[in-house]
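**Student:** Just need the structure, nothing else, for what follows:
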Amino acid sequence: MKKAIRNILAILLGLVIGSVVNMGLIMTGADLIPPPEGADVTSMEGLRASMHLFEAKNFVFPFLAHALGTFVGALITALIAASFKMRFAFGIGAAFMLGGIINSFLLPAPSWFIVLDLVAAYIPMAWLGGKLAMEIPRKKINLTRKKP
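**Tutor:** Got it, this is the predicted structure:
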């Protein structure tokens, strides 16, 4: 497979799998730590209107979703990429961070959460995912036949 195609596939898979992890944790979090009484979390408007009801515990899973989604996305990307593994891992972190910045304008979350989320959930997790991928030993398989 050509390097460019492999790198594009790595980025796409990193974004998709990271997003699936993110959404899975958001959905699981709502079951484990239910939203406050009277909060409508079924729409963006309802969430925006009821954000003032949320306590610190309600922000645990959104933070974990952002951090682990970015980590897994960066790890997958760096594992698959043919070259520039750390750059692509940071690219995944930047893409997820852009989503976090947009979200911080759309939802009136507390300032402490926005700062924590933007500082700790994206670029550090992308670095960690990229570094871990670089440390995993890769076994090269030789598919060429040796002549007797």
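
**Student:** switch to C-alpha atoms for all contacts and neighbour counts from now on
**Tutor:** OK.

**Student:** Give the other helices and strands that the helix or strand containing residue 7 contacts.
**Tutor:** In this structure, residue 7 is located in helix 3-32 according to DSSP states H and E. Applying 3 or more CA pairs under 8 Å, 6 or more residues apart in numbering; DSSP states H and E, one finds that helix 3-32 contacts helix 60-80, helix 85-106.

**Student:** To compare against the first, here's the next sequence to fold:
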Amino acid sequence: MSFVRLLLAIIIGVALGGFVNMGVILNSGFFVAPPTGADLSTPEGIQAAHALLEPKHYMFPSLAHAVGTFIGSFAAVKITKEHQLAAALVVGSLFFVGGIQAARMVPAPTWFVAMDLVLAYFPCALLGYWLARSKAL
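**Tutor:** I've put the predicted structure just below:
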């Protein structure tokens, strides 16, 4: 029964984290306007606007990845009673794989990809674990 609970915790964590991730991405234009004439809603549009993007345009995607991973890991740890660290790390790993795939599909500067992959996934998964874990360990 604990394996089923762990699996459900991971699935719910990934779904919730993905929902938060997309919410941040979809609302990022309200805080940092895209370059004039740029369509950042598709990988093709991002590629066409790549030369117009400034570092400020990468702030919200990185924030989305970090917050989505954190919320997903936090939720997974809260749902499961056993193997809480494993739940957080699996959620973080799945988001990390998604980040690698996104980096392959959407053009971005090397500094952003490196920063995003190093800081947004496993550190945020561990932070989610640390803040949500059962204190009686």
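
**Student:** so what number do they get for TM-score?
**Tutor:** Scored against TM-score structural alignment, normalised by the length of the second structure, the superposed chains reach a TM-score of 0.93; 136 aligned residues with a CA RMSD of 1.3 Å.

**Student:** Buried deepest among the helices and strands packed on helix 3-32 of the first structure, which one?
**Tutor:** Among these, helix 60-80 has the highest mean neighbour count (mean count of other CA atoms under 10 Å), at a mean of 26.

**Student:** Measure how far that one is from the centre of its chain, please.
**Tutor:** Distance of helix 60-80 of the first structure from the chain centroid (CA atoms, centre = their mean, to the nearest Å) equals 3 Å.

**Student:** Stretch 34-54 of the first structure now?
**Tutor:** Distance, stretch centre to chain centre, for stretch 34-54 of the first structure: 23 Å (CA atoms, centre = their mean).

**Student:** same question, stretch 15-27 of the first structure
**Tutor:** Between the centre of stretch 15-27 of the first structure and the centre of its chain there are 7 Å (CA atoms, centre = their mean).

**Student:** can you check stretch 49-67 of the second structure too?
**Tutor:** That offset, for stretch 49-67 of the second structure, works out to 13 Å (CA atoms, centre = their mean).

**Student:** if we can go back for a sec, which stretch among the helices and strands packed on helix 3-32 of the first structure comes nearest residue 51 of the first structure?
**Tutor:** Nearest of those to residue 51 of the first structure, taken as CA to CA: helix 85-106 at 11.2 Å.
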